[in-house]
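K.L.:
Quick check, what structure comes out for this input:
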Amino acid sequence: MSKENFAKVRRTWLGLLNMVLAMSSMTAVTGGAKADVRIAESDVFYERGLGLCGSEILRGTTLEVVQFLLLMGQYLQGTQKSVQAWTVHGLAVKAALQLGLHSRNASKSFSTLEQEMRKRTWYGCVVLDRTLSMTFGRPAAIPDNYVKLDLPSKRDFDESSALVNDKTTFLSLTFFNSTITLYKQLWNVLDLLYGQNIGCDDPLPTTEVISNIFSMEQWLFSWERSLDPNLQLISTFQLDSMPRDPITSSFEYYSWKFRVILSLRYLNLRVLLHRPVLVKFIAASRSQNRDPQDLKLLQQMGMNSMQICIESAMEVIGIVHGVVSEPGWKHSLLGAWWFSLYYTFNAALVIIGAVWVYRDKSLSTTPITAQAKEAEKYPGLAAEALSKLDDGNRLVDRCRYYLEQFNAVLVSSEPDANGAIPPFPSLNSARGTLPPADFGLSPFGMELGEFMMDDDLVAMIDRQGILSMEPGSAYHP
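P.N.:
Modelled structure (predicted):
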C-alpha cells in the first residue's frame, strides 16, 4: 500500500482492514488500557471503515463486503449496539446467499484459494448466526439444512508467516472446525428444547425434555472425544498446572488459548442443554396446582440433569475467575470480553436458581448436597471475576452490580434453624440502592438493551419471578 501510495487499494479492502483494526483495539487486553480508552480508539477505525464501505454494504456484491459485515456485526455486539448488530448480521447473511457462498455448485468456477475463502466466510456467517440466536434469544437466520459444505481444510496457500508458523495456522483451522461442529449441536439444542426462540410452542413434557437432553449428551461426549490432542477441554484444576513463566512458543500459547475458549463454549452449551430441567423445577416451585405425577417424574429423572447444569456453570465461573485473576500472559487467554461476560453472568443466574430449588424441600427429595452447598459461593465468585474482567467497562460493571444484588438476596434468604426458607423474594424490596447513574447500559444484549432504565431489569424479573428462565428463549435468564 505504501509503495503504491494507496492509489490501487480497493475501498472495500481498506474498509475491511480498518474493521480488523477496530476489532483488535476493542478486544486487546495485554496493553492494560481501560475499556473506555480502547472503545474510543477502536471507534476511530470503525467510523473510517464505515465511511469507506458505507455505500457498498447495502449492495453486498463482493466477498470482502460480506467479511466486512461479519466483523462489523461482531464489533457492534461488543459496543452494546445490539439492534445494529442484529441488522448488520442480516445484511451479511443475505449478501452471502446472494453470492452463493453456501453453494458448492456456485463456487466451482472459482480458484481453489477463492473456494476456500468463500467456504470459510460462509461458516463465519453460520457460527455468528448461532451465537446471536443464543445470546439475543431470537430465531436463527440460517436454517441448518442450508449448511451442507465440507468443513474448511488446510491448503498449500495457508503459508507460514513471521508471526504464526504452519503448525499454529493448522491448529487455528482445527479450532474453527471444532467450533463449527459444536455449534451444529447448539442449533439442535435451540431447536428441540427452545423452539428456535420463536415463542409459539407450549412447554415440552418432562419426559420429552429429558429424552432430548440424554440424546444430545451422547453427541457432546462424542464431540469431546474427537477433539485434537492440542485442543482438549480444560478444567479449573488444570488452570493451576499451567506454566507461570511467559510462553515463548506461539503454538503453545494458542493451544492454551483455544482450549480455554473452546471449554467455555462447550460448558455454556451444556448449561443451555440442561437448563430446561431447572426451568421446570422453578415453575413447579411457583405453581399452586402442581401435577404430583409430573413432579415425581421430575424428581426421579431431573436431579442428575440439574447437577450437570450446576457443575458446568461452576466450571464456567471457575475458569473465567481463574484466568482474570492471573497476571501476565495468562490474563489474555479468554476470547472477546463480551462473550466471557455472557458466559459468566448466565452461569451465575443458573446457579442462583438451582440453589433455590435445592432449598425447597417440597421440590428436592434429597437433602442439600455438598455440590449445592459449594455452588452457593459461585455467584459471589462470578461478581468478583467480572470486577477483574475489563477495567472501566460500564456494561461489565452493571452486570457485576446486578449479580451482587442477586447474591445478597440469596444470602439473606438462607434457611432458618428449622430448615424453612422465606417465600420467593421480590427483588424490588431486597435489592438495596439503585446502581450508580453512569450504569446506563443494560446487561441484556436484546432489542431493549440500549433503552432499559435502572428499574427495568428488576421489574422484569419480579413480573416473571427471579430466574423464570422462559422456555421460549435460550437467552432469557
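K.L.:
going forward, measure contacts between C-alpha atoms and count neighbours the same way
P.N.:
OK.
K.L.:
any idea how far the residue nearest to the spatial centre of the chain is from residue 173?
P.N.:
Nearest residue to the geometric centre of the chain (C-alpha atoms, centre = their mean): residue 339, 4.6 Å. Separation of residue 339 from residue 173 (C-alpha to C-alpha, to the nearest Å): 20 Å.
K.L.:
Before we compare anything, build this one as well:
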Amino acid sequence: MGQYRQLWEPSQTNTGTCSGLCRQKSLVKTFPATVNAVFALASWFAPGPSTEENKVRASGFFNMTQKFDLLEIIDEEVGIESVQLLLLMGFYLQSTERFSKCWNITGLAIRMAQNMSLHMSAHDARKKGLLLCCPSQLEEEMRVRVWYGCVLLDREISMSFGRPLMISGGDQLRLPEAIDDEYLSEVGGKRNTQPSNCPSQISSYIETIKLYKFLGQVLDREEDGAETPTNTCSDMQALLDLDTRIMEWRDALPGHLQYDNIAENGQQDLASTPGSLSSPDFSGQARRLYTRFLHVRVLILRPALEQFFQKQRHTPAIPQARGNPRVARVQDLMLSDIAAQCVLSADSLVKCLDIHIRSQSLAAWWYNISYLHTCGSTLLMGLLCSFNESVVRRDSLELCLRRLSQYTVLSSIATKSYHLLQESSKRLLPERGASNIQTPSCSAVGNMARAPDPDPATHLGQPMTPAGMAPPTSVEAGTYMQYSSLLLAPHRIYACPQQTTSSSNLLPSALDPLLAGSADMMNDGGGGFENVPEFWETPFLSQLEFYQPHDFTLSQLE
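P.N.:
A predicted model of the protein is given here:
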C-alpha cells in the first residue's frame, strides 16, 4: 500500500523510497502487474454494475497483468512480491475456468516461495544461510502470510480441480500473528502487539488456515491410504476424530467471527461482539468462514454417506418384522447418524448460500458454484438413501439447482453442473411423491446453525432433505474431491487406494435390516438403487469443461 500511495503523491513530495518489503529489486517491474491483478480481483466485487460488466472489467485488468514478463523476472533476483503477484493471479484464474493455467501459475508461486525459504521460519532460514539478515516484524509476518497463501491456494485447487496436493504438511510453520499492518514494526528487534480492544482484520485469515488444515488432512490421507491396509473400524474412528477437531475449531472461533445466521435472518449484524458491531467487515468474514466450515465438514463426513448408500444398495430389502426393533448393530447406527450429519450439513450450506446469493453478499461466485456442485451431489445421494426418521420434501435439492442455474450465464462449468444434476435427479428420482422422500433427522445435529428461508414457497422452514451422490467411478479418482464430486458410479465397488475413509475402503457389508430400508422404499416409483446406472462417470469441476450439454441426456443414464 505504501508504494501504491506514492503513485498519487505530487512528484515534488514523492521521495521514491519505500520501507520494508518495497525495497525488493524486482518491485519496479512487478508492481504495475500487481496493481492490475488487484484491480482484476476487485472488479468482481464492485457494487452497482451487473456481474457480466464486472467480468468484462476484470478481464481487461488481468490482460494488462499478463503483459508482465515473468521469465525475465525469474532470471533476476526473485523477491517476495513476485510470489504475491503469482498468488493473486492464481486466485483470479479460479474465476476464469482456465484450470491448467491456474494450476501452473500456482505451482510456480509455490516453487518460488520454497526457493526463498518462505516455508521455513526466519531462524531456520538464517541457520541454513538462506536468509542473510534478521528480518523486521513486518518482513517476518509478510513471509509467513505469503507462505500460507500458497498453502491455501494449493488446497483449494486440489479440492476443486481434483489435482494432487503440491504442498504436503506445509503448515508446520507458525501461524501469522493477529496484528494489523499498521501495528507491525519495521525496526529490527522491536515487536509490537495488536491493541486489546481492537480485533484484528487478519484473524479471519488465521482461522481459515486452521480450517484448511482439516481439508489438507482429508486430501493427504488419500496418499497415505495407498499403502495402508483397510480397517473399517480405524477408518471410522479417523473420520470421527477429524469431525471432532473441526467442531472444536468452530466452537473456539473468536466472538467477532461467530456466524449467527438467525440474527442475520432478522436483519441484524452477524458480528456477535459489541466491539465488532460497527464493522461490517467482520460480518462478511464470519459469513465466509461459516460456508467454508460447512463445505469442509461435508467432505469430511462424505465417506460415511457413501458407505451407507453402498450398504443399502447391496443389502437385500428385508421386512422390518424379521428384525428385533430393539436390537441393531451399533456400528450401523453410528454410520446412519454420521451420514445424516453429512446430509444435514449440505442442507445447511445450501440454505446459507441461498440467503447470501439473493442478497449478493457472497460475490465470489466461483466458490459458490463449487459449493453448490458438492451439495447437489450430496443431497442427491441422500435422497437415494433410506433413513428411518423424518419425512420431508426434496426442496433442498431443488433450491440448490435454482441457485446453481443463476450462474449459467457466467460459467460454462455451472451450466454443465446444473444440467448434470438436473438430469440425474430426473432419472434417479422420478415422480416419487415429494412427501414420501425420507431424510435424516439426527439428534446429534447439536448447535449447527440452520437459516430458515424467508421465501415460504420453498418450504425451507421445514427440515430439508440433505443428500449427495454415489461413490467414485474409476480407479483414477485420485483425490478426495475427485472421489466426492463423482456423482454416480454404482453396481460396483471402486477400489480407490488413496481414499482411507471412503466407501472404497469401508467395503459394503450387510447393513442391519433395521437400517436397510423397506422394499417399498427401495422400489417406489421406479427410482432408487435398482435404477442407478451400471457405470456412469461424472467428473469433478475441472473435467466438466470437456463435456457438452448433450453428453448429459437421459439416454446416458440408462
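K.L.:
where does the TM-score land?
P.N.:
For this chain pair, the superposition-based TM-score is 0.76 by TM-score structural alignment, normalised by the length of structure 1; 417 aligned residues with a C-alpha RMSD of 3.8 Å.
K.L.:
Map the residue nearest to the centre of structure 1 across to structure 2 for me.
P.N.:
Mapped onto structure 2 by TM-score structural alignment, residue 339 of structure 1 lines up with residue 367.
K.L.:
For its match, give its distance to residue 524 of structure 2.
P.N.:
Look at residue 367 of structure 2 and residue 524 of structure 2: by C-alpha to C-alpha, they are 36 Å apart.
K.L.:
just residue 97 of structure 2 next, same as before
P.N.:
Residue 97 of structure 2 is 40 Å from residue 524 of structure 2, by C-alpha to C-alpha.
K.L.:
helix, strand or coil for the residue nearest to the centre of structure 1?
P.N.:
Here residue 339 of structure 1 takes the helix state, with states given by DSSP: H, G, I helix; E, B strand; the rest coil.
K.L.:
the longest helix in structure 2 is where?
P.N.:
In structure 2, taking DSSP state H as the definition, the longest helix is helix 280-314.
K.L.:
That one: average distance to aligned residues in structure 1?
P.N.:
Comparison of helix 280-314 of structure 2 with structure 1 after fitting gives an average deviation of 1.4 Å (mean C-alpha distance after the TM-score superposition for structure 1).
K.L.:
any idea of the angle the helix or strand following that helix forms with helix 280-314?
P.N.:
Downstream of helix 280-314 of structure 2, the next assigned helix or strand under DSSP states H and E is helix 330-358. With axes from the mean of the first three to the mean of the last three C-alpha atoms, to 10 degrees defining the directions, helix 330-358 of structure 2 sits at 140 degrees from helix 280-314.
K.L.:
Which strands or helices does helix 330-358 of structure 2 pack on?
P.N.:
Identification of packing neighbours for helix 330-358 of structure 2 by 3 or more C-alpha pairs under 8 Å, 6 or more residues apart in numbering; DSSP states H and E yields helix 280-314, helix 365-384, helix 395-405.
K.L.:
Now render the ones you listed as a markdown table, adding distance to residue 42 of structure 2.
P.N.:
As requested, those are exported to a markdown table (distance: least, C-alpha to C-alpha, whole Å):
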| stretch | distance to residue 42 of structure 2 |
| --- | --- |
| helix 280-314 | 15 |
| helix 365-384 | 13 |
| helix 395-405 | 23 |
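K.L.:
right, and those helices - which one's nearest residue 429 of structure 2?
P.N.:
Ranking these by their distance to residue 429 of structure 2 (criterion: C-alpha to C-alpha) puts helix 365-384 first, at 7.9 Å.
K.L.:
Have a look at how far, on average, the closest one is from structure 1.
P.N.:
By mean C-alpha distance after the TM-score superposition for structure 1, the fitted helix 365-384 of structure 2 averages 1.0 Å away from its aligned residues in structure 1.
K.L.:
Compute the inter-axis angle for that helix and helix 395-405.
P.N.:
Relative orientation of helix 365-384 of structure 2 and helix 395-405, computed by the same axes, to 10 degrees: 150 degrees.
K.L.:
neighbours around the corresponding residue of structure 2 for residue 211 of structure 1, how many?
P.N.:
For residue 211 of structure 1, the aligned position in structure 2 is residue 237, judged by TM-score structural alignment. Around residue 237 of structure 2 there are 13 other residues, counting by other C-alpha atoms under 10 Å.
K.L.:
Check which helix or strand residue 237 of structure 2 maps to.
P.N.:
Residue 237 of structure 2 is part of helix 232-251, with elements assigned from DSSP H and E.
K.L.:
residues of the following helix or strand past that helix that come out buried?
P.N.:
Moving toward the C-terminus from helix 232-251 of structure 2, the next helix or strand (DSSP H and E) is helix 261-265. Residues of helix 261-265 of structure 2 classed as buried: 261, 264 (neighbour count, 16 or more other C-alpha atoms under 10 Å).
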